[in-house]
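Peer 1: Sequence first, predicted coordinates after that:
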Amino acid sequence: MRQDRQRLDKWLWFARFAKTRSLAARLIADGYVRVNGQRAEAAAKPVAVGDVVTVAAAHATLAVRVLGLGERRGPAPEARLLYADLSADAPADPPAGSVTRG
């Protein structure tokens, strides 16, 4: 595989979206992972910096942009450097003109 790409299951494991690489592969096989809006069909699907990975986990659906390719499964702060959470860009306040009850 090219140096600017990494297997999806490995990246999910390095970024701590799965506790083991085999669990990452199962998430992919069961259809819970998308890359750039397309369902990932295989654990070996290559991901690159800039790709958007969406993971439909049991507790939430997360959309992240790949910022880096990992070299190892390190501590959580190191893993957090591999991606940018796109849901953090969502506005915290309701849009102007929306009706809220309080």
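Peer 2: Good, I have the coordinates.

Peer 1: C-alpha from now on. contacts and neighbour counts both.
Peer 2: Will do.

Peer 1: Look at Glu78 and tell me its secondary structure.
Peer 2: What DSSP: H, G, I helix; E, B strand; the rest coil gives for Glu78 is helix.

Peer 1: That one and Phe14: what is the separation?
Peer 2: 9 Å (CA to CA, to the nearest Å).

Peer 1: of the two, who's got more company?
Peer 2: Using other CA atoms under 10 Å as the criterion, Glu78 and Phe14 rank with Phe14 on top: 25 against 14.

Peer 1: then this one, side by side with the first:
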Amino acid sequence: MADTAMRLDRFLWFVRLVKTRPLAQALAEQGHFRIDGRPIAKAHVAVRPGNVLTFALNGTVRMLRIEALPARRGPCTEARTCYCDLANASQADRQD
């Protein structure tokens, strides 16, 4: 049976949003993340497909919907299939 949840820090590292897992843990524990609007202060919080992550990273606010849980830390093209960037989608809607 496939896993239905994954730790936040592991997800961030697997989908290449951060370079290291300890960096992902530090960001989560500093309270930089919200899952479905709820503030998160623990790296071990479980994320599932359908959750929306909101966080500030590298000077921009990111809003991602989790589409799938990755099985490994694979190439960037594989990692991008695991989430949908909602901030970019809303900007594209405004331009149309």
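Peer 2: Thanks, I have it. Please read these numbers as outputs of a predicted model, since none were measured by experiment.

Peer 1: tm score of chain vs chain?
Peer 2: Overlay of the two chains. TM-score (TM-score structural alignment, normalised by the length of structure 2): 0.89; 93 aligned residues with a CA RMSD of 1.6 Å.

Peer 1: What about the closest residue to Gly68 of structure 1 other than its chain neighbours, how many residues nearby?
Peer 2: Leaving aside its sequence neighbours, Gly68 of structure 1 sits nearest to Leu82 (CA to CA, 6 or more residues apart in numbering; 4.5 Å). Counted with other CA under 10 Å, the neighbours of Leu82 of structure 1 add up to 20.

Peer 1: repeat for Ala43 of structure 1
Peer 2: Neighbourhood size, Ala43 of structure 1 [other CA under 10 Å]: 21.

Peer 1: one step back: the residue nearest to Gly68 of structure 1 touches Glu71, doesn't it?
Peer 2: No: the pair Leu82 of structure 1 and Glu71 does not pass the contact test of CA atoms under 8 Å, sitting 10.3 Å apart.

Peer 1: neighbours around Leu57 of structure 2, how many?
Peer 2: Neighbours of Leu57 of structure 2 (other CA under 10 Å): 13.
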